[in-house]
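[1] Coordinates for the following, if possible.
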Amino acid sequence: INKHQILFGINQGCTYEDIRIEHMKRIREMEYCSGFAIGGLAVGEPTEVMYNIIEKVEPFMPKDKPRYLMGVGTPTNIIEAVYRGVDFFDCVMPSRNARHGTLFTWNGIMHITNKRYETDPRPIDEHCDCPTCRNHSRAYIRHLFKSEEQLGGRLAVMHNLYFYNTLMEKIRDALDEGRFEQFRNQYSSLLASKCED
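    The predicted structure follows:
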């Protein structure tokens, strides 16, 4: 119907390495696939198990086609999956978490409803140039959440989506400039930590 639509082969097999590898070997033979995805992860298994499955499957994925990790994830998950050979992602995390007051910053994860932000005049992230950070304080956004005003969630979603887009830009730049290892060392753990700022 849509001649420009692309079709991805989706690797499955739970956390069984042998099944995952065998399945990838089979679907990579489907020449009509435009790319390949790893599905069925980030559904409750420990993060290290997810990383292990990516490491086991990746060597069997075609090198000349995009690699997609479905339903992932946190900023740290994205950095670690790129390190293991994944090209792109999708996830509800930035918007869903934002609607509940959890914000991603370059200093770690912030829970904007915490009392410590009640009178804080600073933006969510002083290193962020999103419209929310340019125009609103932590105190104001916290007030919106505490007042159950929907604008709080909208501003938080705007920030998180901007953060994720910026994260992907920084990852691409680091890869292009041959400094991804340095980027990973600087941000992988930091972005998973609690923001102390």
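[2] can we go C-alpha only for contacts and neighbour counts from here?
    OK.
[3] what about Ile78, neighbour count?
    Ile78 has 23 neighbours, counted by other C-alpha atoms under 10 Å.
[4] Apart from its neighbours in sequence, what residue is nearest it?
    Once flanking residues are discounted, Ile78 sits nearest to Val72: 7.0 Å by C-alpha to C-alpha, 6 or more residues apart in numbering.
[5] residues near the one you found, how many?
    21.
[6] from memory it sits against Ala81, does it?
    No: with contacts counted by C-alpha atoms under 8 Å, Val72 stays clear of Ala81, the gap being 9.1 Å.
[7] that older thread, for the residue nearest to Ile78, give its distance to Cys91.
    As for Val72, its distance to Cys91 is 5 Å (criterion: C-alpha to C-alpha, to the nearest Å).
[8] Same check on Thr47?
    15 Å.
[9] Counting residues, name the longest helix you see in this structure.
    Counting by DSSP state H, the longest helix found in the chain is helix 150-176.
[10] buried set for that helix?
    152-153, 155-164, 167, 171, 174 (16 or more other C-alpha atoms under 10 Å).
[11] Pick out the most distant pair among those.
    Farthest-apart pair in the buried residues of helix 150-176 is Gly152 and Ala174; separation 32.7 Å (C-alpha to C-alpha).
[12] structure for this one too, so we can compare:
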Amino acid sequence: MVEYTLIKKDPNSRARLGKLKTRRGIIDTPIFMPVGTNATVKGIWQHQLEEIGAQIILGNAFHLYLKPGLEIIREFGGLHRFMGWDKPILTDSGGFQVFSIKNKKVSDDGVMFKSPIDGSKIFMTPELSMEIQMTLGSDIAMAFDECVAPEMSREYAEKSVKRTTEWAKRCLAYHDGSQALFGIVQGAFDKSLREQSAAEITSMDFDGFAVGGLSVGEPFPITKEILEYTVDLLPEDKPRYLMGIGSPDLIITAVENGIDMFDCVLPTRIGRHGTALTWNGKINLKAAKFKHSKEPIDNECSCKVCQHYSRGYIYHLFSRDEMLGKLLVSYHNIHFLLEFTGKIREAIASDTFKEFKEECYNSGLIKKEVLLPEL
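    Next up, the predicted model:
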């Protein structure tokens, strides 16, 4: 259901340029995917996503199962028609959301927990996750996995890897093939468990592979170390997806290690609180120093917000708790990350990825620890 084509490799890292063909369009990789958890990227209209170059967005199986529910989605003919979006959609299996719930009971059969909406009992299984995602009709579905917290013991992580493998088998057995299906490699922060998980998951007939269980609260050096180790265990001829990352630091790190796809709620979440991404790093537009500023959020940005509105105006909107301020900064931030990944693709294509990283460091966009040792 998807076809990945490797176009070019960077000579100084594992960064790669590719194309991912789906039934609803071709995606240029590496690509940032805006997150539309509840069938909406918060604060952004679907036509705005198109105008700023979003090629694929995410929906979440867990949340959409709770509201509006599968009956409504079926009535509308799938998630694309329900939300008025005709480009590709990837759906998260709900594994991370289940991981985030405090009071749950995990067994080899599935996960029992109470609905955060009405308190009713829900038993999430690999089969139910597949049923939800097939009903949603996403272009790419994810296998149901178990993501473990950083503080979990190695003993538990070992059981979790086995469980994730068995759940992956059940997902493949139940899935009807109507959409692409990606497997997820787990293993916490233990390299031997990562190796075991990768060997087991990549031996199955998945259309692509994701690295799960990172960026869940661990220090950046650990994220980088485990990512570097894990990517080498994934096949080169299929797409690679690092789940839940969206800061420029982590995007650069992911790309230099051969990751093709990544997603995060970061641009809209921080945007709603007045923080903007710029080529010189983050800025807090709620700060009083911007009260009189006639400058745009970022002088180097070509988005509509930067072309029409000043930092001073946006400061005013936040000072009066006006909705527009949150919308403007969210729009800018998503545009920024899509433009950022576009420039990464250009750099890989022209063999200047190393120089691009240096420029990002010199401008203040990424931190020193993100750079490769030779830089």
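[13] The residue nearest to Ile78 of the first structure matches what in the second structure?
    Using TM-score structural alignment, the partner of Val72 of the first structure in the second structure is Ile245.
[14] Please give me every residue in contact with Ser34 of the first structure.
    Ile6, Leu7, Phe8, Lys65, Pro66 (C-alpha atoms under 8 Å, 6 or more residues apart in numbering).
[15] before we move on, what SS does Leu103 of the first structure have?
    strand (DSSP: H, G, I helix; E, B strand; the rest coil).
[16] That one maps to what in the second structure?
    Under TM-score structural alignment, Leu103 of the first structure pairs with Ala276 in the second structure.
[17] now that match: how far from Ala157 of the second structure?
    37 Å.
[18] The two - which one has more neighbours?
    A count of neighbours by other C-alpha under 10 Å puts Ala276 above the other of Ala276 of the second structure and Ala157, at 25 against 22.
[19] which SS state does the most centrally placed residue in the second structure fall under?
    By C-alpha atoms, centre = their mean, the second structure has its centre lying nearest to Asp263, at 1.5 Å. Of the three states, Asp263 of the second structure takes strand under three-state DSSP.
[20] and the gap between it and Glu131 of the second structure?
    23 Å.
[21] Same question for Arg345 of the second structure.
    Taking C-alpha to C-alpha, one finds Arg345 of the second structure at 35 Å from Glu131 of the second structure.
[22] And the helices in the first structure?
    Secondary structure of the first structure (DSSP H): helices at 17-27, 47-57, 75-83, 93-99, 131-135, 138-146, 150-176, 180-187.
[23] For the residue lying farthest from the centre of the second structure, give me its contacts.
    Using C-alpha atoms, centre = their mean, the residue of the second structure lying farthest from its centre is His292. It sits 35.8 Å away. His292 of the second structure makes contacts with Arg311, Gly312, as judged by C-alpha under 8 Å, 6+ apart.
[24] Which residue range of the first structure does stretch 60-72 of the second structure align onto?
    The aligned range for stretch 60-72 of the second structure is empty, by TM-score structural alignment.
[25] before we move on, what about stretch 309-319 of the second structure?
    With TM-score structural alignment as the criterion, stretch 309-319 of the second structure aligns to 136-146.
[26] residues making contact with that stretch?
    Identification of contacts with stretch 136-146 of the first structure by C-alpha under 8 Å, 6+ apart yields 101, 112-114, 117-124, 150-153, 155-156.
[27] thinking again about what came up before, give me the common contacts of Val72 and Ala81 of the first structure.
    Contacts common to Val72 of the first structure and Ala81, judged by C-alpha under 8 Å, 6+ apart, are absent.
[28] quick one on the thing from earlier: now for the residue farthest from the centre of the second structure: what does it line up with in the first structure?
    Match for His292 of the second structure (TM-score structural alignment): Thr119.
[29] So Met112 of the second structure is in contact with Phe99, correct?
    No: at 11.4 Å, Met112 of the second structure and Phe99 do not qualify as touching, with contact defined as C-alpha under 8 Å.
[30] nearest to Leu41 of the first structure, of the helices of the first structure?
    That would be, of those and by C-alpha to C-alpha, helix 47-57, which comes in at 6.2 Å.
[31] Give me the mean deviation of that closest one from the second structure.
    If you overlay the two and look at helix 47-57 of the first structure, the average distance to its match in the second structure is 0.7 Å (mean C-alpha distance after the TM-score superposition for the first structure).
[32] Return the list of helices and strands in contact with that helix.
    helix 17-27, helix 75-83 (3 or more C-alpha pairs under 8 Å, 6 or more residues apart in numbering; DSSP states H and E).
[33] try 10 Å this time
    helix 17-27, strand 35-38, helix 75-83 (3 or more C-alpha pairs under 10 Å, 6 or more residues apart in numbering; DSSP states H and E).
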